[in-house]
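J.: Pasting the sequence and the predicted coordinates here, then a few questions.
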Amino acid sequence: MKGGHGGLMDSIYRRQRHIYDLSRKFYLLGRDGLIADLAPPPGGAVLEIGCGTGRNLIAVGKAWPEARLYGVDISAAMLETARKAVTKAGMADRVVLAQGDGCEFDAAALFGREAFERVFISYALSMIPDWQGALRQAARCVADGGKLEVVDFGQQDRLPKFWKQALFGWLARFHVAPRAELRQAFEGLAADMGGFPHSHVLYRGYAIRGGLIRV
């Protein structure tokens, strides 16, 4: 994964990963609310796609101490940081991390299981070129009766126009592109794969939260 999108992510985060969690807490809004709502069943498996530094998985582990935790990311640099963070948090025996493309990873080969009671993606779809492919892959990993939860940048609908222009321009410098069709994508997943979609905007459109309940 030295080239392609993995190589790009490594080049972006090779240095940024050291300050990522400190800086991102001010504008990656809605992550903690998603984690608080995951509520996996006792002993349930939770998978994060685009797990980055491991910050979210550690938070899930603290909130749901009986959950089994898995994370996949395309960036080797970010996974190096995640492994150190997980070990420091005392969760090395609970968290399994693996490198893989969010659009086509083999969950059985990486983790020894194909389905997870909870799958979530936090501010990663806006960085994945084939984000719709990644969303379909995430839905395929959800066990029957399980849930897919996503939070990412919204379209800033009820915020000043200059704010949207400034934010989107700044995000583009880091190859981040908020997905305007995210709500429709949840509905399409439900129609194609079965289940019930949901979505709603947060913070006057700053972020969007949504997902799918599989049946």
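T.: Perfect, I can see it now. Numbers count the residues shown, from 1 in each chain.
J.: going forward, measure contacts and count neighbours with C-alpha atoms only.
T.: Will do.
J.: got the end-to-end distance for stretch 101-118?
T.: 19 Å (CA to CA, to the nearest Å).
J.: could you pull out the strands for the chain?
T.: 45-49, 68-73, 95-99, 116-122, 142-153, 196-202, 207-213 (DSSP state E).
J.: Dump those strands to TSV, plus mean neighbour count and distance to Tyr27.
T.: As requested, those are arranged in TSV below (neighbours: other CA atoms under 10 Å; distance: least, CA to CA, whole Å):
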stretch	mean neighbour count	distance to Tyr27
strand 45-49	26	19
strand 68-73	24	21
strand 95-99	20	25
strand 116-122	26	12
strand 142-153	23	9
strand 196-202	17	12
strand 207-213	23	10
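J.: try this one side by side with the last:
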Amino acid sequence: MNTVSDHALLMDRIYRWQRRFGIYDATRKYYLLGRDPLLSGLAPPPGGCVLEIGCGTGRNLVKAARLYPQARFNGIDISQEMLTAAQAAIETAGLQDRVRLARADAANFDPQSLFGQNEYDRIFISYAVSMIPQWQRVMEAAVAGLSPGGELHIADFGDMQRLPRWFKSAVDTWLGWHHVTPRAELFEVSSELAATHGGTVGVQCLHRGFSWLVTIRKA
């Protein structure tokens, strides 16, 4: 069994019961605090196409599709459990005509074969960088897959350095139980990627460093 399959099975084991009993979205709203600021900043051009990497239950795709009714959306996730929930959410919202899903490993997928899409105006990753083993490779592929002037938006856990030490320690322990590893090098890696592609980078620290936001704009 290869590494990709192992990771997919791990994600399915983690989310199977959370998805079926509605626990995932009910709990994540209390600590995935950067999601809505990320979505508010997407602003895809009219007629543009947006990709979410690690789309989970589809919560972000539904909200983004409602925020930007003139855009089209694709979503991928490595977990079939998450995709089952996402498809149900999209159908309930009546968005099947503008939102398409596929199961794929973000570190190795072809958007042309999955969606007939060569490049994207916006790509976003919401609290998935900290769960993807090959996260730097995924970010590199995402920037490469942007159209000229396109943007990669990332929200994830920050370094929490401005929070009480006991709180940071407790959060780190809890995240570890869920196979989540905040990426302390996220800002540095983002700056290097932007420079490599002749683009620009913007970063934000929210909630005393609990949440980080990154925007990489391709030249």
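T.: Now that the structure is in, tell me what you want to look at. Quick caveat, the model's predicted, so the values are computed rather than measured.
J.: Mind checking the TM-score on these two?
T.: Once superposed, the chains reach a TM-score of 0.97 (TM-score structural alignment, normalised by the length of structure 1), with 215 aligned residues with a CA RMSD of 1.2 Å.
J.: about what we covered before: save the strands of structure 1 as CSV, and put in distance to Thr87 of structure 1 too.
T.: Shown next, in CSV, are these (distance: least, CA to CA, whole Å):
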stretch, distance to Thr87 of structure 1
strand 45-49, 17
strand 68-73, 13
strand 95-99, 9
strand 116-122, 21
strand 142-153, 26
strand 196-202, 33
strand 207-213, 30
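J.: Of all residues in structure 2, which one is nearest the centre?
T.: Ile125 (2.0 Å; CA atoms, centre = their mean).
J.: Quick one: map that residue onto structure 1.
T.: Aligning on TM-score structural alignment places Ile125 of structure 2 opposite Ile121 in structure 1.
J.: Quick check: Leu69 of structure 1 touching Gly61?
T.: Yes. Leu69 of structure 1 is in contact with Gly61 according to CA atoms under 8 Å; the separation is 7.2 Å.
J.: overlap in contacts of those two?
T.: Common neighbours of Leu69 of structure 1 and Gly61, counting by CA atoms under 8 Å, 6 or more residues apart in numbering, are absent.
J.: roughly how far apart are the alignment partner in structure 2 of Gln132 of structure 1 and Ala155 of structure 2?
T.: For Gln132 of structure 1, the aligned residue in structure 2 is Gln136 (criterion: TM-score structural alignment). From Gln136 of structure 2 across to Ala155 of structure 2, the span is 15 Å (CA to CA).
J.: same thing with Ala26 of structure 2?
T.: 19 Å.
J.: can you check Pro164 of structure 2 too?
T.: 22 Å.
J.: Repeat that for Gln80 of structure 2.
T.: Taken as CA to CA, the span from Gln80 of structure 2 to Ala155 of structure 2 is 23 Å.
J.: Count the residues that sit near the aligned residue in structure 2 for Arg94 of structure 1.
T.: Aligning on TM-score structural alignment places Arg94 of structure 1 opposite Arg98 in structure 2. For Arg98 of structure 2, the neighbour count with other CA atoms under 10 Å is 16.
J.: What's the separation between Arg98 of structure 2 and Glu192 of structure 2?
T.: Where Glu192 of structure 2 is concerned, Arg98 of structure 2 sits at a distance of 33 Å (CA to CA).
J.: Same check on Glu185 of structure 2?
T.: Where Glu192 of structure 2 is concerned, Glu185 of structure 2 sits at a distance of 11 Å (CA to CA).
J.: more neighbours, these two?
T.: Glu192 (15 against 11).
J.: So what does that one match up with in structure 1?
T.: Checking TM-score structural alignment: Glu192 of structure 2 goes with Gly188.
J.: Ser147 of structure 2 too?
T.: That one, Ser147 of structure 2, aligns with Ala143 by TM-score structural alignment.
J.: And for Asn108 of structure 2?
T.: In structure 1, Asn108 of structure 2 lands on Glu104 (TM-score structural alignment).
J.: how about the longest helix belonging to structure 2: buried residues?
T.: Identified as the longest helix of structure 2 according to DSSP state H is helix 3-20. Buried residues in helix 3-20 of structure 2, counted by 16 or more other CA atoms under 10 Å: 4, 7-8, 11-12, 15, 18-19.
J.: Could you single out the nearest of these to Glu119 of structure 2?
T.: Closest approach between those and Glu119 of structure 2, by CA to CA: Val4, at 23.6 Å.
J.: Cheers, nothing more for now.
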